[in-house]
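Peer 1: Pasted the sequence and its predicted model underneath.
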Amino acid sequence: MRKEHVTVIGGGLAGSEASWHLACRGVPVRLFEMRPKKLTPAHKTGKLAELVCSNSLRSKDLTSAVGLLKEELRRLRSLIMAAALVSEVPAGKALAVDRELFAAYVTEKITTHPLIEVINQEITAIPEEGIVIIATGPLTSEALAEDLKRYTGEDFFHFYDAIAPIVYADSINWDKVFRADRYSDEEGAYINCPMTKEEYERFIDALLTAEKVPFHDFEKPKYFEGCLPIEVMAERGRETLRFGPMKPVGLKDPRTGKEPYAVVQLRPENKEGTLYNLVGFQTKLKYKEQERVFRMIPGLEQAEFARFGSVHRNSFVCAPRVLTKTLQLKKEPRIFLAGQISGVEGYVESTSMGLLAGLNASRLFREAKRVVPPRTTAHGALIHYITEASPKHFQPMNINWGLFPPLEMPARARKKMPKKERYRLMAERALKDLEAWKEEEKILADFNC
């Protein structure tokens, strides 16, 4: 394998972060970014790391999972976190930035580094030789996506995601729900939220009048009949959902001995059983509306959401099928994926995947051992999710506490502990394990920026 340099395709947050970590470890980089010669429908400038949707990088609080992820990035010498600090604007507990200053800082750092060559050119095919990091984001061009399918398989690449909300298991009212699989007398894997006729009617009324998120100019609604937004199904008739995702057939409520009028099913999202997915509830409702409407479901009155539902343009691979824990393609280990295309959701999460891809690509370049962060860290929790989630139901995910292994203490004690305290202890554990990993693997020993 030729190793004159590493090719990075895409100059967003993930591509910029990956390029920085390669160059700061002495590895020459050729960074391809098609802007400004060819703009995407979402971008307005030719600067690297342009934020297109929001100037907020979400919570700074260490008792939030994304706050922990940002602190880990800072400790791993993230360029994106450095840019955020110099361009930060007041926003309470959130990390918000001046978008122009943010992009300008990243662009200046990348373009002036002696080992990084920025080439403003569109790449439509993956180079046949050398180490490559693909960090083209949710708006990956169809030409490059088609070429990537050579290495991932036709069925493992997606252009649109239809995401259902996910709730934390400990926020479900277990007294109002029951476990059962359809047509089975035994306790099953699904959690069922039964509804009376009156509850169903009130729910439909709220759903039909709830405010929706409009599509961006660059998005066209590409709904598939087998994966329609819940509100679109409701608009086709008040009984549609009772014959679709909310059908009660084959589900007997053990408390009444009868089938409910309607049922909302929750499917376990992870092996630990800390997260549950609302089956068939992909939606374009605004987040506050999702909270209001979906908390009308019996058992979910106090539900806390690890992820809200959405339907939007997002190119990503089925990571559990195609990626290793070091972000290399299983079929072609010289190719790394970084950012949202790898199966994470959000700016901060994309940055973290860019950092890990750059770190491991630099090690492959030098024929050194690739590394995986501890599962207890935010970086490790994300890697574990995208590579170990069920391939059948895989969808991109933001970092959240449900992805972390529980604290090592009796379950009863964990349950009684206030959430803030539990999350504080999980964050402390993560940072302790991160520092030990950095020392053991000499993560920053060759970092010279």
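Peer 2: Yep, that arrived. Owing to the predicted nature of the structure, the values given are computational and were not obtained by experimental measurement.
Peer 1: going forward, measure contacts and count neighbours with C-alpha atoms only.
Peer 2: Noted.
Peer 1: And what about residue 376, helix, strand or coil?
Peer 2: Three-state call for residue 376 (DSSP: H, G, I helix; E, B strand; the rest coil): coil.
Peer 1: residue contacts, it?
Peer 2: Neighbour list for residue 376: 404-405, 426, 429-430, 433 [criterion: C-alpha atoms under 8 Å, 6 or more residues apart in numbering].
Peer 1: Reformat the residues you listed into TSV and put secondary structure next to each item.
Peer 2: Listed next are these as TSV, based on three-state DSSP:
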residue	secondary structure
404	coil
405	coil
426	helix
429	helix
430	helix
433	helix
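Peer 1: quick check, nearest of those to residue 49?
Peer 2: Closest approach to residue 49 among the contacts of residue 376 (C-alpha to C-alpha): residue 430, at 27.4 Å.
Peer 1: Return the residue spatially closest to that closest one, with its sequence-adjacent residues excluded.
Peer 2: Leaving out its chain neighbours, the residue that sits closest to residue 430 by C-alpha to C-alpha, 6 or more residues apart in numbering is residue 377, at 4.4 Å.
Peer 1: List the residues that contact that neighbour.
Peer 2: Each residue near residue 377 by C-alpha under 8 Å, 6+ apart is listed here: 404, 427, 429-431, 433-434.
Peer 1: want to compare, so here's the second one:
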Amino acid sequence: MTHDIHIIGGGLAGSEAAWQLAEAGHRVRLSEMRGGGEETPAHRTDGLAELVCSNSFRSDDAESNAVGLLHQELRTLGSLIMREADRHRVPAGSALAVDRDLFSASVTDAIAAHPNLDLVRERVDALPAGPAIIATGPLTGASLAGAIGDATGREALAFFDALAPIVHRESIDMEIAWFASRWDKGETKDYINCPMTKDEYLAFHAGLIAGEKSAFKEWEKDTPYFDGCMPIEVMAERGVDTLRYGPMKPVGLDDPKTGRWPYAVVQLRQDNAQATLWNIVGFQTKLKHAEQVRLFRTIPGLQNAEFARLGGLHRNTFIRSPELLDGTLRLKSLPNIRFAGQITGCEGYIESAAIGLLAGRFAAADLAGATIAPPPVTTALGALLGHITGGAEAATYQPMNVNFGLFPPVEGRKKADRKRVYTDRARAALADWINPPRPSPVLVPADSAEPVSA
């Protein structure tokens, strides 16, 4: 197959971009190094769109949550990632969580079966000369990262991203733990809760701080963490109560054995369709593996825990997108190249897919000799794109999840009403972007030379 465009990277962004282009009738070469003899520090399979951290796409509430609104917009635009996430969702209350293996397999199958897509297992070390989208994510190979650095004239920024442990359900002691919703919000009881007394919590907190951690390499020492994926031991270092106001918050969670809130709570969320695997929410960590097993088994209910995966740590890299990219994600110094996904500095699974979708649609328009305007900044897609391509100060640019703080503000409304105003405004703006309203026709009366609006 001859190709119209080359996409490098088969993660969420690359897979979505490839799908959008192929569905538009363009012939796509999608290069993914996993499966071609290459590995990364974080991935464990060669499947496309593999979820390496949590299995959650976060809130699916499109009425009052920016990420839920982004879900809805992607569904409206025919997102492959959202289609397969909906097909393989697992119980998680108001959140959209998926069976990670089934999800990745279904994305891989869809890409491999598309007649306009050519999936090639290969490592790419240089920027293509023709139309291309770079969606290599936070673990871009050294050679390609060097080529990007040569093209941009800037060093990539970097931060650490940490993985949470996954526990076998049968090893959780349900005589101690109990089911409830996330902080008792909603009617479904989709989370397993492990209670802690004050003494148990303080001992656990001390263990996090004292525990043996992965050593830093020399080039990693000045790399900042991303606040949205902070290792739990780093949070613990910020203060003795930081975890009790964060991932171990007990508010609203009545222990059925006491009828009272515990001093702290560890929550686990279902990780696969069979409900055999559960991940410890908010427990991203860089503790050594043996230390994780020892310390996490001091959590009541997890004293006999068997781990399907322990936590880990890997380095993420991203470019100074507000300085380097134009409003349609093209590299200003090489306009044949677009970037998509986490390498642009968006953070989160669904945000990566969203930028992949936009990059694919922008590229499809270019190939067809047309242009499309970026989505309005009042939409979730437009707000996220605006942050990446110019809404942030380049010198202090940091990864960002979608949130209402990226949207143009709503004035003169009660705080409780603003979120609904944001979402209503976004839906109207997206509808107009997809199908722009036609101007009223101009009529010229027979007895007048002056045109009038109909």
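Peer 2: Now that the structure is in, tell me what you want to look at. In this text, all values refer to a predicted model and were calculated from it rather than measured experimentally.
Peer 1: coming back round to it: the aligned partner of the residue nearest to residue 430 of the first structure in the second structure and residue 73 of the second structure, how far apart?
Peer 2: By TM-score structural alignment, residue 377 of the first structure lines up with residue 379 in the second structure. Using C-alpha to C-alpha, to the nearest Å, we find residue 379 of the second structure at a distance of 8 Å from residue 73 of the second structure.
Peer 1: what do those two both touch?
Peer 2: Common contact partners of residue 379 of the second structure and residue 73 (C-alpha under 8 Å, 6+ apart): 427, 430.
Peer 1: Number of residues surrounding residue 218 of the second structure?
Peer 2: By other C-alpha atoms under 10 Å, 7 other residues sit near residue 218 of the second structure.
Peer 1: Next: residue 399 of the first structure.
Peer 2: Neighbour tally, residue 399 of the first structure, other C-alpha under 10 Å: 25.
Peer 1: same thing with residue 104 of the second structure?
Peer 2: A count of nearby residues for residue 104 of the second structure, using other C-alpha under 10 Å, gives 24.
Peer 1: Would you confirm that residue 68 of the first structure contacts residue 428?
Peer 2: No - look at residue 68 of the first structure against residue 428 with C-alpha atoms under 8 Å: they stay out of range, at 9.2 Å.
Peer 1: In terms of neighbours, single out the busier of these two.
Peer 2: residue 68 (27 against 16).
Peer 1: Which residue is the nearest non-sequential neighbour of that one?
Peer 2: Nearest residue to residue 68 of the first structure, sequence neighbours excluded (C-alpha to C-alpha, 6+ apart): residue 62, at 5.0 Å.
Peer 1: I'd assumed that neighbour was in a helix, is it?
Peer 2: No - Residue 62 of the first structure is assigned coil when assessed by three-state DSSP, not a helix.
Peer 1: Give the full set of residues in contact with it.
Peer 2: By C-alpha under 8 Å, 6+ apart, the residues touching residue 62 of the first structure are 68, 71, 424, 427.
Peer 1: For those, which single residue is the most surrounded?
Peer 2: Most surrounded of the contacts of residue 62 of the first structure: other C-alpha under 10 Å gives residue 68, at 27 neighbours.
Peer 1: Okay, buried residues for the helix or strand where that one lies please.
Peer 2: If you go by DSSP states H and E, residue 68 of the first structure is part of helix 65-75. By neighbour count on 16 or more other C-alpha atoms under 10 Å, the buried set for helix 65-75 of the first structure is 65-73.
Peer 1: Kindly reformat these as JSON lines containing distance to residue 213 of the first structure.
Peer 2: Listed next are the buried residues of helix 65-75 of the first structure as JSON lines, based on distance: C-alpha to C-alpha, whole Å:
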{"residue": "65", "distance to residue 213 of the first structure": "25"}
{"residue": "66", "distance to residue 213 of the first structure": "23"}
{"residue": "67", "distance to residue 213 of the first structure": "26"}
{"residue": "68", "distance to residue 213 of the first structure": "29"}
{"residue": "69", "distance to residue 213 of the first structure": "27"}
{"residue": "70", "distance to residue 213 of the first structure": "27"}
{"residue": "71", "distance to residue 213 of the first structure": "31"}
{"residue": "72", "distance to residue 213 of the first structure": "32"}
{"residue": "73", "distance to residue 213 of the first structure": "31"}
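Peer 1: quick one: which of those is nearest to residue 178 of the first structure?
Peer 2: Within the buried residues of helix 65-75 of the first structure, proximity to residue 178 of the first structure (C-alpha to C-alpha) peaks at residue 65, which comes in at 29.6 Å.
Peer 1: dump the residue contacts of that closest one.
Peer 2: Residue 65 of the first structure makes contact with 378, 399-401, 427, according to C-alpha under 8 Å, 6+ apart.
Peer 1: from those residues, which two are the most distant?
Peer 2: 399 and 427 (12.9 Å).
Peer 1: Residue 81 of the second structure and residue 354 touch, don't they?
Peer 2: No - judged on C-alpha under 8 Å, residue 81 of the second structure makes no contact with residue 354 at a distance of 9.1 Å.
Peer 1: what sits in contact with each of those two?
Peer 2: Common neighbours of residue 81 of the second structure and residue 354 (C-alpha under 8 Å, 6+ apart) are residue 16.
Peer 1: more neighbours, these two?
Peer 2: It is residue 354, of residue 81 of the second structure and residue 354, that has more neighbours when counted by other C-alpha under 10 Å, with 31 against 27.
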